[in-house]
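Participant: turn this into a model:
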Amino acid sequence: MQNQKNRFDPRKTAVEAAIARAKARKLEQQQANAEPEEQV
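Facilitator: Here you go, the predicted structure:
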């Protein structure tokens, strides 16, 4: 995944960061739903 034209593309970096954040949030929600909710 190396880009010779742009070694550092801030827009692409931001997009990848947003995707990673969304994946992490989805994972957290799945884990929270899987665990029994005892904390109220």
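
Participant: switch to C-alpha atoms for all contacts and neighbour counts from now on
Facilitator: OK.

Participant: residue 24 and residue 7: what is the separation?
Facilitator: As defined by CA to CA, to the nearest Å, residue 24 lies at a distance of 26 Å from residue 7.

Participant: who's more crowded, these two?
Facilitator: Just comparing residue 24 and residue 7: by other CA atoms under 10 Å the higher neighbour count belongs to residue 24, 12 against 8.

Participant: let's see this one next, to set against the first:
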Amino acid sequence: MLTFAIENPTALEDTLLTVGSIAACLAAVIVGLIAYRNRR
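Facilitator: Reported below is the predicted structural model:
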């Protein structure tokens, strides 16, 4: 998990890291919207 901080990440690792970050943000937004709808 900490190897990318020591050596330069490859294009594939950089892409996966970016996609993972976007997916995590989208998941958080979707969960937030569902929780907001269920609260009302």
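
Participant: show me what contacts residue 2 of the first structure?
Facilitator: Contacts here follow CA atoms under 8 Å, 6 or more residues apart in numbering; on that basis residue 2 of the first structure touches nothing.

Participant: mind checking what secondary structure it has?
Facilitator: Assigned state for residue 2 of the first structure: coil (three-state reduction, DSSP: H, G, I helix; E, B strand; the rest coil).

Participant: can you count the residues close to residue 24 of the second structure?
Facilitator: Burial measure for residue 24 of the second structure: 12 neighbouring residues, criterion other CA under 10 Å.

Participant: then residue 14 of the second structure?
Facilitator: As a burial measure, residue 14 of the second structure scores 13 neighbours (other CA under 10 Å).

Participant: what residue of the first structure takes the place of it?
Facilitator: In the first structure, the position corresponding to residue 14 of the second structure is occupied by residue 13, as judged by TM-score structural alignment.

Participant: please report how far that match lies from residue 20 of the first structure.
Facilitator: Relative to residue 20 of the first structure, and taking CA to CA, residue 13 of the first structure is found at 10 Å.
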